[in-house]
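Chemist: using only what follows, build the 3D model:
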Amino acid sequence: MARPPELSTAYARLILRSELLSPARALRGTGLTEESLAREAFLPWRVFATLFDNLERERPGLAWAPVLGALFNINAHGPLGFAALSAPTLGAALDVLASLYPARTSAMRAGVEQVGRRYYLWLEDVTGDEVFGVRMALVVMRIIESLLEAILGHPVGHNVEVHIKGAAPAADVAISGAFNARVLFGAGRSALSLPATWCALPSPLHDEGTYRANCIRCREIIARRERDGSTTAAVSGRLHNHFDHLIGGNCPPEPPPTLAQIAREMHVTERTLIRRLGAEGSSYRTIVERQRRELAASLLGRAGLRVAEVGELLGYRDPANFGRAFRRWYGCSPARWRRGH
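Modeler: Alright, predicted model coming up:
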């Protein structure tokens, strides 16, 4: 049987240390103590729902949610946070958060997509509790805003928009004041959006070794915790292993495993795999595209690789096809991107 949605206990410990309320009041109704928290790595989402209820009781109005999100430092997010901060570009950082989030929580789904000239990282609650979903979205969006500001080196401003699902609460002014981004209520789903051109911005915090090591660590955590877990994460892990094997060794380039090959490895039919990915709002093509996009910027930063070699490592045997894909992702040719970065 699959686990119920969970979150990392590190977040509960930070709530207790946040000074937004006393530890005793924070833990009221959870059945937990500070000592028992030290023995757990993950907690059921209902424990966090109770923690949030206690915060709301002390500080009515939901403005506490983004305030809490701003207090979560990089250590709170473990390898997921370190992977995002050390990613090669701002877009790669968002892609990491969207693909490796199960390393810290299974209480939501996440994804990225470009719509017109804007790039979105969206969140969907999986608990079925709308109140909890809105609270989580406000906390997580403020965390992502802080990450972007660390990469940019300045507050995000209103070029970044935070979209919150559902009608605006009575305290929407106080909530908006806790963000530097523009906050918009009434969205169909919660998301953070920014100009798509920002995705190509190189991160001054990029470190290839740290980035890859923490991505691998996240995938190990996800794999270990999955029982009947996320099909998207399982497919992503297999594709990541393929690319890591090529990039880390001296192997001749070869295309990534096909949908049919992955289905055989997972002992399901192609149709079943497609259906399971679709139920999670994903697809094989989306996963491959995201990983190629993320790796393209990283590999082009290596002086020892020609543009054509980067394309081959990503499974593009025709350089023209790689060039077309790269223009779709970043709005310019690989060679021009390399000159600019």
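
Chemist: switch to C-alpha atoms for all contacts and neighbour counts from now on
Modeler: OK.

Chemist: Ala110 contacts Ala98, doesn't it?
Modeler: Yes - the pair formed by Ala110 and Ala98 meets the contact definition of Cα atoms under 8 Å, at 5.0 Å.

Chemist: and for those two, which residues touch both?
Modeler: With Cα atoms under 8 Å, 6 or more residues apart in numbering applied, the overlap between the contact sets of Ala110 and Ala98 consists of Leu121.

Chemist: contact partners for Ala63?
Modeler: Ala63 makes contact with Ala171, Asp172, Ala174, Ile175, Ala178, according to Cα under 8 Å, 6+ apart.

Chemist: can I assume the third one sits in a helix?
Modeler: Yes - Ala174 sits within a helix when classified using DSSP: H, G, I helix; E, B strand; the rest coil.

Chemist: count of residues packed around it?
Modeler: In terms of burial, Ala174 registers 14 neighbours under the definition other Cα atoms under 10 Å.

Chemist: hey, where'd the strands end up in the stretch 151-300 of the chain?
Modeler: Using DSSP state E, counting those that start in this stretch, the strands found in the stretch 151-300 of the chain span residues 161-165, 182-187, 190-195.

Chemist: now the other sequence, so there's something to compare against:
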Amino acid sequence: MAEFLEQLPMPLAYFRLILRGFGDTPARREAILAGTGVSEEMLLDPSAEISLRHQIVQIENLIGLFGEGWALRAPALWNSTTSHGPLGVAGLAAPDLATMMDLIARFGFVRAPFHRTSLRRGANWCQLDFDLTVDIEERLWRSMMEIAFIGIRAGIGAVLAAPPTQARFFFACAEPDHAREVRAVLGDGVVYRARGNAIRFPAAWLKLPSPFADAALYAVAVRELQEAKARIAVPVDLLGRVERILKSQPAGRLAADEVARLTGVSRRTLVRRLSEAGTGYRELLDRELRGRAERLLQEDSLSHARIAEELGYTDPSSFSRACRRWFGRASQVSR
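Modeler: This next block holds a predicted model:
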């Protein structure tokens, strides 16, 4: 199961947002990060990605710190359009509520890969159904579902310009101890022990135009969602991500364990996926070092020993052997 969860990419934005909202002391920040495998370097790296496994560990930590109703302690975190990335932006920039709901159904799993969303319409009602696709504990998926419901309720309320009091929020679980807090945020229309997780609201709302409609912004956000969907639909481009990470390093070097952390997978998964791509980590590292060595040698401004140092070789003779292996002629490395 852990390896399966590692294959599901999760936006690092939620992880950062949760850490900022709840890690208000050094001790809490450390406790929220414990066991996740997410480093401070990853949090600062805009190219770093995580998996659903990392997010689940973080949520387990939050439950340990604040209890199962932790997400209700800071509902403002989930109300912001930017909290939900391109999905939130596209939803509000959409021409009407019907388009917003369609976007959530089409692209919801891009931001929350633990469920698939579908849209049903009756004569007088419309319903978003959330079908769980990952076998995780109820206390974990319920927290994530609460966050999703708070965000969608905020989007509907923004279009209505009023609280969506007629909306109903269905949870496919027993009523938790923090149900009162849930109703304080979502309203009285919260129902537990439902057949499935869902949001139902009057069909007439679908025709409401969005006061935030912006065709250009909508188009940009939808393109980003389509690209994210394509990355999930096919095997993640781990090879390209590893290559980009190596290129970003000052000496082009990084331990395989650290690269695995930066790409959001275990070392075992990293090795397996690179093998499936027809290569290995040592080969990628060697290729990056060779390219750098070739460029530096052509500059003709650095000594052989300095180039070796630039590439992280502690012994110039090791660099010489590598150059002979790469370029085949000793004359190319004698400086």
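
Chemist: care to give me the TM-score?
Modeler: With the length set by TM-score structural alignment, normalised by the length of structure 2, the two chains reach a TM-score of 0.62; 227 aligned residues with a Cα RMSD of 2.3 Å.

Chemist: make JSON lines out of the strands of the stretch 151-300 of structure 1 and add distance to Gly31 of structure 1 and mean neighbour count.
Modeler: Output for the strands of the stretch 151-300 of structure 1, formatted as JSON lines (distance: least, Cα to Cα, whole Å; neighbours: other Cα atoms under 10 Å):
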{"stretch": "strand 161-165", "distance to Gly31 of structure 1": "31", "mean neighbour count": "24"}
{"stretch": "strand 182-187", "distance to Gly31 of structure 1": "34", "mean neighbour count": "16"}
{"stretch": "strand 190-195", "distance to Gly31 of structure 1": "31", "mean neighbour count": "23"}
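
Chemist: more neighbours: which of Ala110 and Ala98 of structure 1?
Modeler: Taking other Cα under 10 Å, Ala110 of structure 1 and Ala98 do not tie; Ala110 has more neighbours (22 against 18).

Chemist: how close does that one get to Asp172 of structure 1?
Modeler: Counting by Cα to Cα, to the nearest Å, the gap from Ala110 of structure 1 to Asp172 of structure 1 is 24 Å.

Chemist: go on, Arg118 of structure 1?
Modeler: The gap separating Arg118 of structure 1 from Asp172 of structure 1 is 24 Å, by Cα to Cα.

Chemist: again, but for Ala297 of structure 1
Modeler: Using Cα to Cα, Ala297 of structure 1 is found at 38 Å from Asp172 of structure 1.

Chemist: residue in structure 1 matching Val159 of structure 2?
Modeler: In structure 1, the position corresponding to Val159 of structure 2 is occupied by Ile151, as judged by TM-score structural alignment.

Chemist: now its match: how far from Ile216 of structure 1?
Modeler: Taking Cα to Cα as the measure, Ile151 of structure 1 and Ile216 of structure 1 are separated by 21 Å.

Chemist: please apply the same query to Phe72 of structure 1.
Modeler: When distances are taken as Cα to Cα, Phe72 of structure 1 and Ile216 of structure 1 turn out to be 23 Å apart.

Chemist: so what corresponds to Pro86 of structure 2 in structure 1?
Modeler: Applying TM-score structural alignment, one finds that Pro86 of structure 2 aligns to Pro79 in structure 1.

Chemist: rewinding a little: was I right about the match of Val159 of structure 2 contacting Leu90?
Modeler: Yes - under the contact definition of Cα under 8 Å, Ile151 of structure 1 touches Leu90, with a separation of 7.0 Å.

Chemist: burial of Glu149 of structure 1, as a residue count?
Modeler: Here the count is done by other Cα under 10 Å, and Glu149 of structure 1 has 14 residues near it.

Chemist: ok, now Ala2 of structure 1?
Modeler: Neighbouring residues of Ala2 of structure 1 were enumerated by other Cα under 10 Å; the total is 10.

Chemist: same deal with Glu283 of structure 2?
Modeler: Glu283 of structure 2: 10 surrounding residues under other Cα under 10 Å.

Chemist: hang on, the earlier thing: Ala297 and Asp172 of structure 1: who's more crowded?
Modeler: Ranked by neighbour count (other Cα under 10 Å), Ala297 of structure 1 and Asp172 place Ala297 first, with 26 against 17.

Chemist: from Tyr211 of structure 1, how far out is the residue nearest to the more buried one when sequence neighbours are not counted?
Modeler: Among residues not flanking Ala297 of structure 1 along the chain, Pro88 sits closest, at 6.8 Å (Cα to Cα, 6 or more residues apart in numbering). Pro88 of structure 1 sits 8 Å away from Tyr211 of structure 1, taking Cα to Cα as the criterion.
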